[in-house]
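*Asks:* Structural data only, the sequence is not supplied:
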């Protein structure tokens, strides 16, 4: 599994930032992603977290497509 893109955007509401990461893997890695998301969700500053699986053969997904 590798990190393809990492995007962050400061929100207008104040001290909030949206972070999007695009990962690439040749095989399905749901368990690994769940562990990463679970670890991040334990941080007190994190107010929401989620992930989705996108399968697009031969296509690089850019952060604005998520």
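*Replies:* Noted; the coordinates are in hand. The structure presented is a predicted model; accordingly, all values stated were derived computationally and were not measured.

*Asks:* use CA for all of it now, contacts and neighbours both
*Replies:* OK.

*Asks:* and the nearest residue to residue 19 once chain neighbours are set aside, what is it in contact with?
*Replies:* Sequence neighbours aside, residue 8 is the residue nearest to residue 19 in space, at 4.3 Å (criterion: CA to CA, 6 or more residues apart in numbering). Residue 8 makes contact with 17-20 under the criterion CA atoms under 8 Å, 6 or more residues apart in numbering.

*Asks:* among those residues, who's most crowded?
*Replies:* In terms of neighbour count, residue 20 stands highest of the contacts of residue 8 at 16 neighbours, by other CA atoms under 10 Å.

*Asks:* Comparison target below:
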């Protein structure tokens, strides 16, 4: 289970850190507020290297070098 999500220059988030409650969370919001981007960040982190230890994962093809990290 993911306990923390931290984003840097990822989609609509310049900088974002979220300590996810142990009992889980429901993401609610209006359209175009970043809900899908949060889920994409988790998928992005897992797809970059699913066996990597917790820490930053970086997309190598952009100048801004977005990063997403998840702790479990």
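*Replies:* Arrived safely, thanks for sending. This structure is a prediction, so every number in the text was calculated from the model and none was measured.

*Asks:* TM-score for these two?
*Replies:* Scored against TM-score structural alignment, normalised by the length of the first structure, the superposed chains reach a TM-score of 0.30; 47 aligned residues with a CA RMSD of 4.4 Å.

*Asks:* picking up where we left off before, so which helix or strand takes in the residue nearest to residue 19 of the first structure?
*Replies:* strand 2-10 (DSSP states H and E).

*Asks:* what does residue 44 of the second structure give?
*Replies:* Per DSSP H and E: helix 35-48 holds residue 44 of the second structure.

*Asks:* Can you point out the buried residues in that helix?
*Replies:* 37-38, 41-42, 44-46 (16 or more other CA atoms under 10 Å).

*Asks:* by contact count, what packs against the next helix or strand after that helix?
*Replies:* Per DSSP H and E, the first helix or strand lying C-terminal to helix 35-48 of the second structure is strand 57-58. Applying 3 or more CA pairs under 8 Å, 6 or more residues apart in numbering; DSSP states H and E, one finds that strand 57-58 of the second structure contacts helix 35-48, strand 67-71.

*Asks:* out of the ones you listed, nearest to residue 19 of the second structure?
*Replies:* Evaluated over these, closeness to residue 19 of the second structure peaks at strand 67-71, with 9.4 Å, by CA to CA.

*Asks:* quick one: that closest one to helix 35-48, angle?
*Replies:* Strand 67-71 of the second structure runs at 80 degrees relative to helix 35-48, counting by axes from the mean of the first three to the mean of the last three CA atoms, to 10 degrees.
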